[in-house]
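> This is the structure alone, sequence omitted:
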């Protein structure tokens, strides 16, 4: 079974590469081979540096893909989530949904390595897009090509992260609207939610489902009662420290088990459960749950390519930051 799964992953990786083999530019200005002349070893440098971290701490893959997601959904994929706050401005990084982001040291290390080889050439936004891809690939997850050419934004506003990111308590109507506003489809919503197959969460992101769902001390009826008992044993009311696996028993493995959990009403967040409230997303959940994720790896790569093109800055827009946490 393991060899069959590996074979399917390899086939889908090859299929992903076919449409982009010529490195043709996309309509938004991104293209493969963007740094072919200015920094030809970029992909090798990024992968080698990222691998040093992932080999020691594979659980960093989840926060790194999340960081890329959080970057793209606020102001587009411009590296704005990487900027530090200043005395005159609170940046996205300090918004509550981003306070649990980890892995900034990986981005900084990759950027530093690239600056030594190709100073002033590669944007932090491109670094983040490549690191997110390589982190997932290095834990034997999906692989996708990453068209490059993003430039870095100079603006990062905390309140925009509060309003722009899909919340874990979002219902299907809200989630579809947020994704549509970014040019992403309902299928992309179902596919990208599958990133919850890896990673952990603080109890605070879902304890309302356990103790006070409608404000009357009740539980969420969409959550499996037996799972509620298990979660209550881990998360007591007011617990702000405990961490829970999003895909219990498989949270370090990038696979389609997430969809089996959701189909069994054991998705950790309301946003996971919401996938069963729409015909299209529900059909996708059922497909992956019953087919052992046969198309998930390819689908995830396709959706990540689309997400990585949201609101990008190209050409003479933005800048190429010297350090990812600071504007030049």
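Noted; the coordinates are in hand. The structure presented is a predicted model; accordingly, all values stated were derived computationally and were not measured. Numbering: from 1, shown residues only.
> make it CA atoms for all contacts and neighbour counts henceforth
Will do.
> Name the nearest residue to residue 205, ignoring sequence neighbours.
Nearest non-adjacent residue to residue 205, counting by Cα to Cα, 6 or more residues apart in numbering: residue 168, 6.6 Å away.
> let's bring in a second one:
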């Protein structure tokens, strides 16, 4: 086969694969089968966030912790059973993940409206987007049509989620394993402009690290004692400036050495780090951050989705269909 013929063949195969993917996931996937689905999810998220602003961060985190383990398949929602161990009790998730009841409520509404049509994986994906928008972030278009996993992985949940004690090289590696480059890693880390972290995850930083604003460290120590005890689960905001607003204050805080957890402050090392320029840029340009974050979230939402005949549409997001 000539080089030209081979090139044409590769081109045709690529076109076919792209066409197949776009036919499986679509921005109008539910237009005919459940036309009120997106509106229903948006209304539920807005109500939940209005009642408790922290819920926006919780729903965004649920989606993140789902997609980084087995792909965006709603495996994180599965409860443990006598014969099945899910992801909810992994070290990053236990006593930490929230928002399950909001997803349950959305699923209940959709099942009464369009039984067996809207997947839990798509609910998580849309709820994350709508949570960001409800707190002042940018909306983005989503490809929908995911199906739900019938399995989960406790081991992968313990190993694949980026840990708050990672150095910069560890962060780059963890995100790289999921197909993200260092720039996208810094962008997605901006999700910490909302949400809380437990004392157990930032204690070492506020007591033992030197690249931290002393007054900030002292203020965090009030809620997180040195010797642990009853304060392990006490939570403080990642962004102490505007904790319920999706903006660029997270990056401004890093410039002032006010990153709450070790991994966050690793993104900025007094102007000498490899990601410092991006942090500085985002700290000055909220619009650029919001746009980049939206694009990175679209990419994350496409991590290994189940489509076609793979998986199922769970009736209850917590259990596999019988």
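Arrived safely. None of these values were measured; they are calculated from a predicted model.
> How close are the two chains, by TM-score?
The TM-score (TM-score structural alignment, normalised by the length of structure 2) is 0.88; 297 aligned residues with a Cα RMSD of 1.7 Å.
> Quick check: the residue nearest to residue 205 of structure 1 touching residue 273?
No - if you go by Cα atoms under 8 Å, residue 168 of structure 1 and residue 273 don't touch, sitting 10.0 Å apart.
> the more surrounded of these two?
Per other Cα atoms under 10 Å, whichever of residue 168 of structure 1 and residue 273 has more neighbours is residue 273, with 24 against 17.
> Map that one across to structure 2 for me.
Aligned by TM-score structural alignment, residue 273 of structure 1 pairs with residue 265 of structure 2.
> Under the alignment, what does the residue nearest to residue 205 of structure 1 map to in structure 2?
In structure 2, residue 168 of structure 1 lands on residue 164 (TM-score structural alignment).
> contacting residues for its match?
201, 202, 261, 262, 263, 264 (Cα atoms under 8 Å, 6 or more residues apart in numbering).
> closest to residue 140 of structure 2 among those?
The closest of the contacts of residue 164 of structure 2 to residue 140 of structure 2 turns out to be residue 264 (Cα to Cα; 24.8 Å).
> Check which helix or strand that closest one maps to.
helix 262-265 (DSSP states H and E).
> Pick out the residue closest to the middle of structure 2.
Centroid check for structure 2 by Cα atoms, centre = their mean gives residue 64 as the closest residue, at 2.2 Å.
> re earlier: isn't the match of residue 273 of structure 1 up against residue 253?
No - look at residue 265 of structure 2 against residue 253 with Cα under 8 Å: they stay out of range, at 9.1 Å.
> where do the contact lists of the two overlap?
What both residue 265 of structure 2 and residue 253 touch, as defined by Cα under 8 Å, 6+ apart, is the set residue 259.
> does the counterpart of residue 31 of structure 2 in structure 1 count as helix, strand or coil?
Aligning on TM-score structural alignment places residue 31 of structure 2 opposite residue 36 in structure 1. What DSSP: H, G, I helix; E, B strand; the rest coil gives for residue 36 of structure 1 is coil.
> contacting residues around the closest residue to residue 232 of structure 1 other than its chain neighbours?
Take residue 232 of structure 1 and drop its neighbours on the chain: the residue closest to it by Cα to Cα, 6+ apart is residue 210, 6.8 Å away. By Cα under 8 Å, 6+ apart, the contact list for residue 210 of structure 1 reads 218, 219, 220, 228, 231, 232.
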